[in-house]
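Novice: no sequence on hand, only this structure:
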């Protein structure tokens, strides 16, 4: 089947390719793929490679998305599909789960929390977190600050607004606050002065591939179908399982 035919291609390393390097985009024929943070981990480049092989005549443009574009990039039609976390809470958007992962906390290495093998929500809800700028979706704010584990209490926030993973890493290293992410974050990012600590009792969260509900173009449908098939059939082989301490390992 199509997934079996693409298995070897999806597993091969990708050559260098940046935003817009796939050539001009004819009206209605190209596909703009947004990627927030590292997308859906190792699945993201595998899906892009497989789609380019399956539909070589469809130009693909890759667009990096910051935290303010969690929903906006799609609804404002700046991208056609997007790898996001968490799932958008917007009736204009549909999505398919790509990965399901535990959560991590970014901690300044001088913090008393930095040497813990793992943390729990009770350890971090009273700690200051890095703030977000205006325009970030409610779903993303709730995800970043673990709103479901705060009993309605707002987080303590630093004044600056972080927009990108680099902002998170530099803000954490400077000791201005904690932040959070998916477990796979640690495989794609590192920074001097920052520790990544697993959070044992936070609900696991999805990374997703999202699209506009009203966008039924063939290229969008094909990309979504291929992504779902690869996530199902290749995800367990491509995405390493998390290594978490036992609940009593502290």
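Specialist: Nice, thanks for sending it over. Everything numeric in this text was worked out from a predicted model, so none of it was measured.
Novice: please make it C-alpha for all contacts and neighbour counts, starting now.
Specialist: OK.
Novice: the chain: strands as residue ranges?
Specialist: Remark: strands assigned in the chain by DSSP state E are 31-36, 60-65, 81-84, 93-101, 103-108, 128-131, 156-161, 179-182, 194-199, 205-212.
Novice: buried set for stretch 73-84?
Specialist: 73-75, 79-84 (16 or more other CA atoms under 10 Å).
Novice: how long is that stretch from one end to the other?
Specialist: End-to-end distance for stretch 73-84, by CA to CA, to the nearest Å: 11 Å.
Novice: swap in stretch 105-120?
Specialist: Stretch 105-120: ends 10 Å apart by CA to CA.
Novice: so which elements touch the longest helix along the chain?
Specialist: Ranked by residue count under DSSP state H, the longest helix found in the chain is helix 218-233. Packing partners of helix 218-233 (3 or more CA pairs under 8 Å, 6 or more residues apart in numbering; DSSP states H and E): helix 2-11, helix 43-54, strand 93-101, strand 205-212.
Novice: repeat that with 7 Å
Specialist: Counting contacts by 3 or more CA pairs under 7 Å, 6 or more residues apart in numbering; DSSP states H and E, helix 218-233 is packed against helix 43-54.
Novice: which residues touch the helix it packs on?
Specialist: Helix 43-54 has contacts (CA atoms under 7 Å, 6 or more residues apart in numbering) with 6, 9-11, 223, 227, 230-231, 235, 238.
Novice: just stretch 113-132 next, same as before
Specialist: Counting by CA under 7 Å, 6+ apart, 107-108, 149-150, 155-163, 176-179, 195, 197-202, 245, 250 sit against stretch 113-132.
Novice: what's the span of it, first residue to last?
Specialist: Where stretch 113-132 starts and where it finishes are 22 Å apart, if you go by CA to CA.
Novice: buried residues of that stretch, list them for me.
Specialist: Neighbour counts over stretch 113-132 (16+ other CA under 10 Å) mark 113-114, 118-119, 124-125, 128-132 as buried.
Novice: that older thread, tell me the two of the contacts of helix 43-54 that are most distant?
Specialist: Using CA to CA, the contacts of helix 43-54 span at most 18.4 Å, a distance reached by 223 and 238.
Novice: take a look at this one as well, against the first:
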């Protein structure tokens, strides 16, 4: 017994006439009659009562009608669901992000656009530092992650550059440099820096330290903060100064100012990461949308990607 037998049965039942059902199905009337007889023999019941004008359903046929229709609807839905999954229109994405990446306008814009374009795909968000997110990707606990890889490449991981974002200096409001529009990094040589611990955010930490070294000094590491919002709060409390991605200036804490860095282009790289062997259509859709989107913000610079990305 095959699904086509139920399609034949339903066509005859709905038309009430074998000839008309055959025309609807695009087959000959004799083969259709033979298929109906074969179905009745296999089931061991009479499904149709033959009349001079066509056929009507017997009690057995009436009992089969609703179940056969539901069975065929389920089969059609199964095919449709498989096709939608193959196009990446259903399923679930586990998406990681670093605390600093969440402030970049490209990230919420991309998530919002993806949800609007693929409402059938669920999204779960997981926050972590770059090292944690890379481990989660390798373990299969995440499908994608927004992270700050610096200039590093990682085995088995594909990276797509979302933006190269300017960095800013965050100062206490009463600091001697707070009224300047821009400050050279070398002017911070004697300052105490409030930074996220390297273990929590190795890339961002190293980028800040490297920028200071390029300006000719080793930063004095003072109070540590678990995340960027805490960095800003501690600067407000005058524990020191810091350097943060420009998008963090959205945190409008009292008692701080954000100042441009003069004399040097200090940037931090934001990328979208996935496993190289991930052949999921929904992941590919997210990557493709990231490629298509160009978020224009005064505090970010979106550049063309030159990294290896999944097909």
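Specialist: Happy to help now that I have it. A quick note: this is a predicted structure, and the numbers were derived from the prediction, not measured.
Novice: now do the contacts for the closest residue to residue 87 of structure 1 other than its chain neighbours.
Specialist: Spatial nearest neighbour of residue 87 of structure 1, chain neighbours left out: residue 208 (6.1 Å); criterion: CA to CA, 6 or more residues apart in numbering. For residue 208 of structure 1, the contact set (CA under 7 Å, 6+ apart) comprises 40, 83-85, 87, 95-98.
Novice: just give me the match in structure 2 for residue 208 of structure 1.
Specialist: Matched to structure 2 by TM-score structural alignment, residue 208 of structure 1 sits across from residue 271.
Novice: show me what residue 225 of structure 2 aligns to in structure 1.
Specialist: Match for residue 225 of structure 2 (TM-score structural alignment): residue 162.
Novice: residue 143 of structure 2 versus residue 117 of structure 2, what's the distance?
Specialist: Where residue 143 of structure 2 is concerned, residue 117 of structure 2 sits at a distance of 18 Å (CA to CA).
Novice: before we move on, the earlier item: ok, now which ones touch the match of residue 225 of structure 2?
Specialist: 130-133, 168.
Novice: take the residues you listed and lay them out in CSV including distance to residue 34 of structure 1.
Specialist: Listed next are the contacts of residue 162 of structure 1 as CSV, based on distance: CA to CA, whole Å:
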residue, distance to residue 34 of structure 1
130, 24
131, 23
132, 20
133, 20
168, 20
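Novice: re the thing from before, the buried residues of stretch 73-84 of structure 1 into JSON lines, with extra columns for distance to residue 145 of structure 1?
Specialist: Formatted as JSON lines, the buried residues of stretch 73-84 of structure 1 follow (distance: CA to CA, whole Å):
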{"residue": "73", "distance to residue 145 of structure 1": "22"}
{"residue": "74", "distance to residue 145 of structure 1": "23"}
{"residue": "75", "distance to residue 145 of structure 1": "24"}
{"residue": "79", "distance to residue 145 of structure 1": "26"}
{"residue": "80", "distance to residue 145 of structure 1": "28"}
{"residue": "81", "distance to residue 145 of structure 1": "25"}
{"residue": "82", "distance to residue 145 of structure 1": "22"}
{"residue": "83", "distance to residue 145 of structure 1": "20"}
{"residue": "84", "distance to residue 145 of structure 1": "16"}
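Novice: and residue 120 of structure 2? What does it align with in structure 1?
Specialist: By TM-score structural alignment, residue 120 of structure 2 lines up with residue 57.
Novice: give me the neighbour count for its match.
Specialist: 10 (other CA atoms under 10 Å).
Novice: please report the distance of it from residue 31 of structure 1.
Specialist: 11 Å.
Novice: could you do residue 203 of structure 1 as well?
Specialist: From residue 203 of structure 1 to residue 31 of structure 1 the distance is 33 Å (CA to CA).
Novice: where in structure 1 does the helix or strand where residue 49 of structure 2 lies fall?
Specialist: Residue 49 of structure 2 is part of strand 48-50 when elements are defined by DSSP states H and E. Under TM-score structural alignment, strand 48-50 of structure 2 has no counterpart anywhere in structure 1.
Novice: which elements pack onto that strand?
Specialist: Using 3+ CA pairs under 7 Å, 6+ apart, strand 48-50 of structure 2 sits against strand 55-57.
Novice: the helix or strand following the strand it packs on aligns to what range in structure 1?
Specialist: With elements assigned by DSSP H and E, the helix or strand that comes after strand 55-57 of structure 2 is helix 59-86. The aligned range for helix 59-86 of structure 2 in structure 1 is empty, by TM-score structural alignment.
Novice: so helix 59-86 of structure 2 versus strand 121-127, what angle?
Specialist: 40 degrees (axes from the mean of the first three to the mean of the last three CA atoms, to 10 degrees).
Novice: what distance separates helix 59-86 of structure 2 from the centre of its chain?
Specialist: 32 Å (CA atoms, centre = their mean, to the nearest Å).
Novice: same check, this time on stretch 136-152 of structure 1
Specialist: Distance, centroid of stretch 136-152 of structure 1 to centroid of chain: 16 Å (CA atoms, centre = their mean).
Novice: who's in contact with that stretch?
Specialist: Counting by CA under 7 Å, 6+ apart, 67-68, 70-71, 86, 88-89, 121, 125, 155, 179-180 sit against stretch 136-152 of structure 1.
Novice: what is the end-to-end distance of that stretch?
Specialist: First-to-last residue span, stretch 136-152 of structure 1, CA to CA: 19 Å.
Novice: cool, and stretch 85-94 of structure 1?
Specialist: 13 Å.
Novice: how close does residue 240 of structure 1 sit to residue 99 of structure 1?
Specialist: With CA to CA as the criterion, residue 240 of structure 1 and residue 99 of structure 1 are 11 Å apart.
Novice: which one of those two has more residues nearby?
Specialist: Neighbour count, other CA under 10 Å: between residue 240 of structure 1 and residue 99, residue 99 has more, with 24 against 12.
Novice: from what I see, that one and residue 39 are in contact.
Specialist: No - counting by CA atoms under 7 Å, residue 99 of structure 1 does not reach residue 39; the two are 9.8 Å apart.
Novice: if I line the two up, what does residue 102 of structure 1 land on in structure 2?
Specialist: In structure 2, residue 102 of structure 1 lands on residue 166 (TM-score structural alignment).
Novice: contacting residues for its match?
Specialist: Contacts of residue 166 of structure 2 by CA under 7 Å, 6+ apart are 245-246, 266-268, 299-300.
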